[in-house]
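Q: quick one: sequence plus predicted model below, questions after.
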Amino acid sequence: MDVPAELETLDFPPHLDRAGADALLRPLIPSEAIRQMMVQNMRLGDNPGWSIGLADIMSALPTIMSWPELPPGTEYDGPTLFIRGEISPYIQPKNYPAMRRLFPHYTLETISGAGHWVHVDAPKRFAELVEKFAER
């Protein structure tokens, strides 16, 4: 199932309320936390739909997902924090050389049991890591 494409072509029933929106997304998004976040990005009521530019996000996805080659001198020399979820397919060892080149002073933290949306899956641990980094 191509969840982004399914979301983009979702058929919104009239007079959609929060419970109906949750039920509409449940087959596509099993995680309740992520589903609730997506419901917050929906326009409910008589004219339901996405309140975010989902079509624009989807058309830009290939660019968002790529890691472009940048010219020398474009690195950021300050401290940088990357937070990845343990079960997320993103930020993999193959990315580390590019991360090191662009952010030579980065720190990588992994949140156990979290997926891609670490702030949704583990909000307390995510906040702790950000606060600790900001206090440096």
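A: Okay, I see it. Numbers count the residues shown, from 1 in each chain.

Q: contacts and neighbour counts: CA atoms only from here.
A: Noted.

Q: helix or strand for the closest residue to residue 26 other than its chain neighbours, which one?
A: Nearest residue to residue 26, sequence neighbours excluded (CA to CA, 6 or more residues apart in numbering): residue 35, at 7.1 Å. Element membership for residue 35 (DSSP states H and E) is helix 32-39.

Q: coming back round to it: surely the residue nearest to residue 26 touches residue 23?
A: No - using CA atoms under 8 Å as the test, residue 35 is too far from residue 23 to be in contact (9.5 Å).

Q: so between these two, which is more surrounded?
A: residue 35 (19 against 13; other CA atoms under 10 Å).

Q: what's the local residue count around the residue nearest to residue 17 when sequence neighbours are not counted?
A: Of all residues beyond its chain neighbours, the one nearest residue 17 is residue 44 (5.7 Å), with distances taken as CA to CA, 6+ apart. Here the number of neighbours of residue 44 (other CA under 10 Å) works out to 21.

Q: surely residue 44 is in contact with residue 13?
A: No - with contact taken as CA under 8 Å, residue 44 and residue 13 are classed as non-touching, separated by 9.8 Å.

Q: what about the helices in the protein?
A: Counting by DSSP state H, the segments of the chain that form helices are 3-8, 18-25, 32-39, 54-65, 96-102, 118-121, 123-134.

Q: for those helices, which one ends up most surrounded?
A: Mean neighbours per residue, mean count of other CA atoms under 10 Å, is largest over the helices of the chain for helix 118-121, with a mean of 19.

Q: second structure follows, compare the two:
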Amino acid sequence: MPVLDLAYSEIGDGAPLVVLHGLFGNKRNWGAIAKSLAEEYRVITVDLRNHGESPWDSDMAYPVMAADVAALIEKLVGGPAHVIGHSMGGKTSMVLAFDRPDLVDRLVVADIPPAPRDSGLIAYVRAMQAMDTGAMKRRAEAEAALEPDIPERMIRTFLVQNLTPAEGGGLGWKLNLEAIRDQMPVIEGFPDIDSDDAFPRPALHLVGAESKYVLPRHHAEIERLFPYGEIEAIPDAGHWLHAEQPALFTEAVRTFLS
């Protein structure tokens, strides 16, 4: 299980706060949230493996991704940090909390349960892989090419942020789409966790009130694995609650961490 040296950015001073993005995301997506929270915290935004500027690898099992983050926290902090994780990053943060509770002070999980979920996101991967990005010069071309398969403009705009100028011309993905495609059942899944490994410190599960990711049937499992946890809904927000309601999101995080 090779541990990868993850790319990261940091801003601010104070108690360390590590932020983990979701699938198809990267640390830059969290720039505005990081800038706001940097008034009180040393905010470390991370690119998970196969995303952003971090190295690529074929394995995306959550214990492996959590080990990457644990190594980063040990290197940068040398002890426990607050951790925020959204979606895939939320699952990674939960497994980190179970495997290495010594490195997690308080945990914020954004709109993802500790349970498997069929996301349908493999369709996005296939649409992105089908494009001839090497023949494109602008992200707008890629966004237009994705429209027949992905009608939601916000999602298309989010996905094409992962395109960058390629050597020799054209555009290339900063995502390891092959690994993401092959590991999608693992990404959509979640490990079986024994109650003895429940997280022994405070945790906050923030959910979008309009999201379908965390359902009432998940609450019992959240309570089993996070006995010192709480669940809070962000109104008028879906799965991307931090982008749709940034002020309410940061207010909830501040209140919980303080």
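A: Cool, got the structure. Owing to the predicted nature of the structure, the values given are computational and were not obtained by experimental measurement.

Q: can you pull the TM-score for these?
A: Once the chains are overlaid, their TM-score stands at 0.79 when taken by TM-score structural alignment, normalised by the length of structure 1; 134 aligned residues with a CA RMSD of 2.4 Å.

Q: on that earlier part again, the helix holding residue 35 of structure 1 vs helix 18-25, what angle?
A: Using axes from the mean of the first three to the mean of the last three CA atoms, to 10 degrees, the direction of helix 32-39 of structure 1 lies 110 degrees away from that of helix 18-25.

Q: follow-up on the earlier one: residue contacts, the residue nearest to residue 17 of structure 1?
A: 15-18, 21 (CA atoms under 8 Å, 6 or more residues apart in numbering).

Q: residue 56 of structure 1: which of these is nearest?
A: The closest of the contacts of residue 44 of structure 1 to residue 56 of structure 1 turns out to be residue 21 (CA to CA; 21.4 Å).

Q: stretch 77-92 of structure 1: end-to-end distance?
A: With CA to CA, to the nearest Å applied, stretch 77-92 of structure 1 spans 22 Å between its terminal residues.

Q: where in structure 2 does it fall?
A: With the alignment judged by TM-score structural alignment, the segment of structure 2 matched to stretch 77-92 of structure 1 spans residues 200-215.

Q: that stretch: which residues count as buried?
A: The neighbour-count check on stretch 200-215 of structure 2 (16 or more other CA atoms under 10 Å) flags 200, 202-209, 211, 213-214 as buried.

Q: give me the stretch of structure 1 that the helix or strand where residue 85 of structure 2 lies matches.
A: Here residue 85 of structure 2 is covered by strand 81-86, with elements defined by DSSP H and E. Strand 81-86 of structure 2 falls opposite no residue of structure 1 when the two are matched by TM-score structural alignment.

Q: the inter-axis angle of that strand versus helix 246-257?
A: Calculated by the same axes, to 10 degrees, strand 81-86 of structure 2 forms an angle of 140 degrees with helix 246-257.

Q: how many other residues sit next to the counterpart of residue 135 of structure 2 in structure 1?
A: If you follow residue 135 of structure 2 across to structure 1 using TM-score structural alignment, you land on residue 14. By other CA under 10 Å, the residues close to residue 14 of structure 1 number 12.

Q: now do residue 74 of structure 1
A: 10.

Q: residues touching it, list them.
A: With contact set as CA under 8 Å, 6+ apart, residue 74 of structure 1 has these partners: residue 102.

Q: how about residue 105 of structure 1: what's its closest non-neighbour residue?
A: Distance criterion CA to CA, 6+ apart; nearest residue to residue 105 of structure 1, sequence neighbours excluded, is residue 79 at 5.2 Å.

Q: tell me the spacing between the one you found and residue 48 of structure 1.
A: Between residue 79 of structure 1 and residue 48 of structure 1 the distance, using CA to CA, works out to 43 Å.

Q: translate residue 159 of structure 2 into the numbering of structure 1.
A: Under the alignment defined by TM-score structural alignment, residue 159 of structure 2 corresponds to residue 38 in structure 1.
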